[in-house]
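A.B. asks: got a structure for you, letters missing:
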């Protein structure tokens, strides 16, 4: 039995390395410059889904909706019923989800009441596809109103999970030209490539990434930071290069602040983060623990001048494996202001991580942190 487990681990490692090489050769990452007229940030699920439903109700031409995870529960069925009705009214409805992320996706969603597809289905030889996930979450209505961020579709995202409690996340609603970009991102994932069709002008940079592109992008920002680096993420499992870059930043006097949840929705991911927390603290980083439920937001600030927000976590899966969607804005942009205000509030309601907190973690977590070392590339 042990040799079978060892063989499977070796195959996963080979798959990862070969897949990473192949993706580097045919990388589909893309960037756009665009604008938006209106911006609204949602940090809790009930108000977000209410706004989405209200906008979907008003759709007259098209609805393109994409989530990494879709549950089989009350809120997902509410969306299903609404989308089926809009399709019957003559609105083009396309729904996209990840094969693994929505593995238990109910078959009734595939009954041709509207168009449904799953990305990244397994195929032989796997070479990355077994592990790569489309982690993007996008909703585009009539090519003008767009949503994107960290929320998936399910009751847990409105605080119905007894263990996790309130769900804290960052999701943007935008009106304007950025809707065309979100539409193109969705269309590319759907299977049609329209690169170069959108004018490249504006004060928002949108990044659609896969492979190691996001890691390289963040590495550049971290290495050039002069005063502050702030990171909000549900998981903290940086690549070796990013971990070293953060320690180098601390050594040159940059203040590094990290916000993570105290609760864990994936226990192995929490265990894998413990050694990084300890190392960051030893080098002078300030780490905050979000305690009012589960924190799932994804945001970075550099020198209080640049904001990076979107679907990517600060973990190796998002940085080297997943297909992600992020935007970058300067400090004068409205998106920066709403993200800054919400992040500062979340920091103010969190508690600082102490050495005592680290030292008193359960023994099983400490053991898992060592066991997880060979698997960090998948976390």
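C.D. replies: Cool, got the structure. Predicted, not measured: the structure shown is a model, and the values here were computed from it. Numbering: from 1, shown residues only.
A.B. asks: hey, let's count contacts and neighbours off CA atoms from now on
C.D. replies: Noted.
A.B. asks: what about residue 355, how many neighbours?
C.D. replies: 12 (other Cα atoms under 10 Å).
A.B. asks: ok, residue 364 next?
C.D. replies: 9.
A.B. asks: in a strand, that's where it is, yeah?
C.D. replies: No. Residue 364: not assigned to a strand; according to DSSP: H, G, I helix; E, B strand; the rest coil it is helix.
A.B. asks: residue contacts, it?
C.D. replies: Residues counted as contacts of residue 364 (Cα atoms under 8 Å, 6 or more residues apart in numbering): none.
A.B. asks: take a look at this one as well, against the first:
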């Protein structure tokens, strides 16, 4: 009995310490938010929904680089496609190009000291981003740099949802086909991606950037980069939802909105806006599906349409408003992206592109199962218990 009391006391003490760490870390984070405020600019773009074509073009652009390469990923793994990227970067550094590589410390935990040493010996400038440290260690563990940016010769930019790993090529036996969205950008917009990259580079290396060259091509379409550091993203999404008059299409692997965003969606449906949400049928993390089910149920009950993508894993992050504009980037529609992570998204105002994206979205609807009465009947006791547990950890999902 005494031993049990001691164990409970220790657990309670540790829980209090973690809670205090989280709250103090959150206060410090909010006090020191970094928001890179970009104006609408111009650019041209290609959309990728398939990892094979994306990595083919990305690697081809890297091979033809002449001056410098800046790469940032949330996840780089220890597998064939990751090795191909690292070997290509080493080769370009050995050719005399300036190559910078930055990866999230926890997301890319598979990159070990030996790998870092090999990269640096090849001439690559390498740094981990968002390394957890004191004070506020527990809170900093939750704060991830979720951005995925590549800039080549100050002219070509890549940004979107794909990380570097075999599953992003659809080679994971459990998750299967991988649906995601990624952009290849040229034009003035590339400079804003550069600024985002170098802001993170400065925070992790202390090396400031004095001058970023203007891209030689301007681009012909209106675009805008939004680089958020937790907190501001909720306002970005609120603006998109509140301006919708006809339809809001949301694609996300995790649907765990803030209550403010949830109320905005319900209000949009009250004024007659058609709301559709696609999420994956399969879950790739513990509790994320269960955490989203109550919100998805509220959307459905309010008259919205909810679909579970069933042709592999759905990792796309997209919002389409009124067939007029869209948001594609790294941010999920969840609490972690809204309030903890560093994210970077691209707003596109070109109606023709938005219409093509809308058609791609509706094709994904055809490969999904609707969240109808039959599905809700499948909720067993185990699912309900997991929903309750997921409710407790929503801020971290």
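C.D. replies: Thanks, I have the structure now. Quick caveat: nothing in here was measured; it's all calculated off a predicted structure.
A.B. asks: mind checking the TM-score on these two?
C.D. replies: Taking TM-score structural alignment, normalised by the length of structure 1 as the basis, the two superposed chains have a TM-score of 0.93; 377 aligned residues with a Cα RMSD of 2.2 Å.
A.B. asks: counterpart of residue 188 of structure 2 in structure 1?
C.D. replies: In structure 1, the residue matched to residue 188 of structure 2 (TM-score structural alignment) is residue 177.
A.B. asks: do the same with residue 395 of structure 2
C.D. replies: Checking TM-score structural alignment: residue 395 of structure 2 goes with residue 377.
A.B. asks: could you measure its match against residue 316 of structure 1, distance?
C.D. replies: 6 Å (Cα to Cα, to the nearest Å).
A.B. asks: what does residue 100 of structure 1 give?
C.D. replies: From residue 100 of structure 1 to residue 316 of structure 1 the distance is 17 Å (Cα to Cα).
A.B. asks: distance from stretch 57-70 of structure 1 to the middle of the chain?
C.D. replies: 18 Å (Cα atoms, centre = their mean, to the nearest Å).
A.B. asks: coming back round to it: let me know the secondary structure of the match of residue 395 of structure 2.
C.D. replies: Taking three-state DSSP, the label given to residue 377 of structure 1 is helix.
A.B. asks: wouldn't residue 32 of structure 1 be in contact with residue 207 here?
C.D. replies: Yes. The pair residue 32 of structure 1 and residue 207 qualifies as a contact (Cα atoms under 8 Å) at a distance of 6.8 Å.
A.B. asks: these two touch, right, residue 241 of structure 2 and residue 267?
C.D. replies: No. Assessed by Cα under 8 Å, residue 241 of structure 2 is found out of contact with residue 267, at 9.3 Å.
A.B. asks: so these two - more neighbours on which side?
C.D. replies: For residue 241 of structure 2 and residue 267, the more surrounded residue by other Cα under 10 Å is residue 241, and the numbers stand at 23 against 15.
A.B. asks: how about that one, what's its match in structure 1?
C.D. replies: Aligned partner of residue 241 of structure 2 by TM-score structural alignment: residue 222.
A.B. asks: A strand includes that match, no?
C.D. replies: No. Secondary structure assignment places residue 222 of structure 1 outside any strand; it is helix (three-state DSSP).
A.B. asks: from what I can see it touches residue 228, true?
C.D. replies: No. Shown here, residue 222 of structure 1 and residue 228 do not form a contact pair, counting by Cα under 8 Å, at 9.3 Å.
A.B. asks: between those two, what contacts are shared?
C.D. replies: With Cα under 8 Å, 6+ apart, residue 222 of structure 1 and residue 228 have common neighbours residue 302.
A.B. asks: please enumerate the helices of the stretch 151-300 of structure 1.
C.D. replies: 178-190, 213-224, 240-251, 267-282 (DSSP state H, counting those that start in this stretch).
A.B. asks: can you list the ones you listed in CSV and add distance to residue 19 of structure 1?
C.D. replies: Below are the helices of the stretch 151-300 of structure 1 laid out as CSV (distance: least, Cα to Cα, whole Å):
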stretch, distance to residue 19 of structure 1
helix 178-190, 19
helix 213-224, 14
helix 240-251, 19
helix 267-282, 22
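A.B. asks: out of these, deepest packed?
C.D. replies: Each of the helices of the stretch 151-300 of structure 1 was scored by mean neighbour count; the highest is helix 178-190, a mean of 22, by mean count of other Cα atoms under 10 Å.
A.B. asks: mean deviation, it versus structure 2?
C.D. replies: Taken over the aligned residues, the distance from helix 178-190 of structure 1 to structure 2 averages 1.2 Å (mean Cα distance after the TM-score superposition for structure 1).
A.B. asks: regarding structure 2, what is its longest helix?
C.D. replies: The longest helix of structure 2 (DSSP state H) is helix 2-31.
A.B. asks: what packs against it?
C.D. replies: With contacts defined as 3 or more Cα pairs under 8 Å, 6 or more residues apart in numbering; DSSP states H and E, helix 2-31 of structure 2 has these neighbours: helix 137-142.
A.B. asks: specify, as a residue range, where the helix or strand following the helix it packs on falls in structure 1.
C.D. replies: Downstream of helix 137-142 of structure 2, the next assigned helix or strand under DSSP states H and E is strand 149-152. Aligned by TM-score structural alignment, strand 149-152 of structure 2 falls on residues 138-141 of structure 1.
A.B. asks: what's the answer for stretch 47-67 of structure 2, then?
C.D. replies: The aligned range for stretch 47-67 of structure 2 is 41-61, by TM-score structural alignment.
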